[in-house]
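Asker: got a predicted structure plus its sequence, pasted below:
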Amino acid sequence: MTGMQDRIAAKLRAALAPEQVNVIDDSHLHAGHAGARPGGESHFTVEIVSSRFTGLNRVARHRLVNEALAEELAGPVHALVIRAKAPDE
């Protein structure tokens, strides 16, 4: 994992106590695109399973993830794909 991957995973663990969290650096797929940085660490996919998502719709789940990662999304992270599920899904 890269430094930003670790940072994202740690923040999500602290905020949402997930049963599972996987952070994938997709930056290499976006080289030359808007927001891509030469060193990467700008585009990520987050796959997360948390009981905090139970009963919430997709928008509410994404909002929780975005709130936990507000600092990263305001700066070094240009794009984030979120796959958020409750444990029973």
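Answerer: Received, thanks.
Asker: for the rest of this, base every contact and every neighbour count on C-alpha atoms.
Answerer: Noted.
Asker: can you tell me which residues contact the residue nearest the centre of the chain?
Answerer: Most central residue of the chain, judged by C-alpha distance to the mean C-alpha position with Cα atoms, centre = their mean, is residue 46 at 3.9 Å. The neighbourhood of residue 46, defined by Cα atoms under 8 Å, 6 or more residues apart in numbering, consists of 21, 22, 23, 24, 80, 81, 82, 83, 84.
Asker: pretty sure residue 44 is touching residue 27, no?
Answerer: Yes - here residue 44 reaches residue 27: they are 6.8 Å apart, a contact under Cα atoms under 8 Å.
Asker: as a quick check, tell me the outermost residue of the chain.
Answerer: For the chain, the residue at maximal distance from the C-alpha centroid (Cα atoms, centre = their mean) is residue 32, at 21.6 Å.
Asker: try this one side by side with the last:
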Amino acid sequence: MSKLATIETTLNTTLAPVYLQVLDESHMHSRGQETHYKAVIVSEQFAGLNPVKRHQKAYAAMGDLMQQIHALALHTYTPAEWAEQGSAPDSPTCRGGSKHDL
């Protein structure tokens, strides 16, 4: 199973999202091969939680899988927030800074 599929399965199983999109954005980063991901997660489990608590919940769901990736951009919404907003922001272009570039 690919890392992307593993991330999707893990988040689906633990957060029961009504919408989930996981993108491999490694191509936007230097030397990035399955290292940088973006996850848009819409779940009732985020109701009443501030952004930090939502991210902590997502990182906890990922568990040891977090050690296998370099970056995970999280965009977390309740279903009501998602209905109002409808999309997550685009990821910024990488500015470098990889230790591999030295």
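Answerer: Happy to help now that I have it. Treat the numbers as computed from the prediction; the structure is a model and nothing was measured.
Asker: would you give the TM-score for this superposition?
Answerer: With the length set by TM-score structural alignment, normalised by the length of the first structure, the two chains reach a TM-score of 0.86; 81 aligned residues with a Cα RMSD of 1.2 Å.
Asker: just give me the match in the second structure for the residue nearest to the centre of the first structure.
Answerer: Residue 46 of the first structure is assigned residue 39 in the second structure as its aligned equivalent, the criterion being TM-score structural alignment.
Asker: its match falls within a strand, correct?
Answerer: Yes - counting by DSSP: H, G, I helix; E, B strand; the rest coil, residue 39 of the second structure is located in a strand.
Asker: can you show me the helices along the second structure?
Answerer: Along the second structure, the segments classed as helices by DSSP state H run 3-15, 51-62, 79-85.
Asker: could you export the ones you listed as TSV, including mean neighbour count and distance to residue 43 of the second structure?
Answerer: Formatted as TSV, the entries for the helices of the second structure read as follows, by neighbours: other Cα atoms under 10 Å; distance: least, Cα to Cα, whole Å:
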stretch	mean neighbour count	distance to residue 43 of the second structure
helix 3-15	15	7
helix 51-62	16	10
helix 79-85	13	6
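Asker: export those helices to JSON lines and append columns for distance to residue 45 of the second structure.
Answerer: Rendered in JSON lines, the data for those read as follows (distance: least, Cα to Cα, whole Å):
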{"stretch": "helix 3-15", "distance to residue 45 of the second structure": "7"}
{"stretch": "helix 51-62", "distance to residue 45 of the second structure": "8"}
{"stretch": "helix 79-85", "distance to residue 45 of the second structure": "10"}
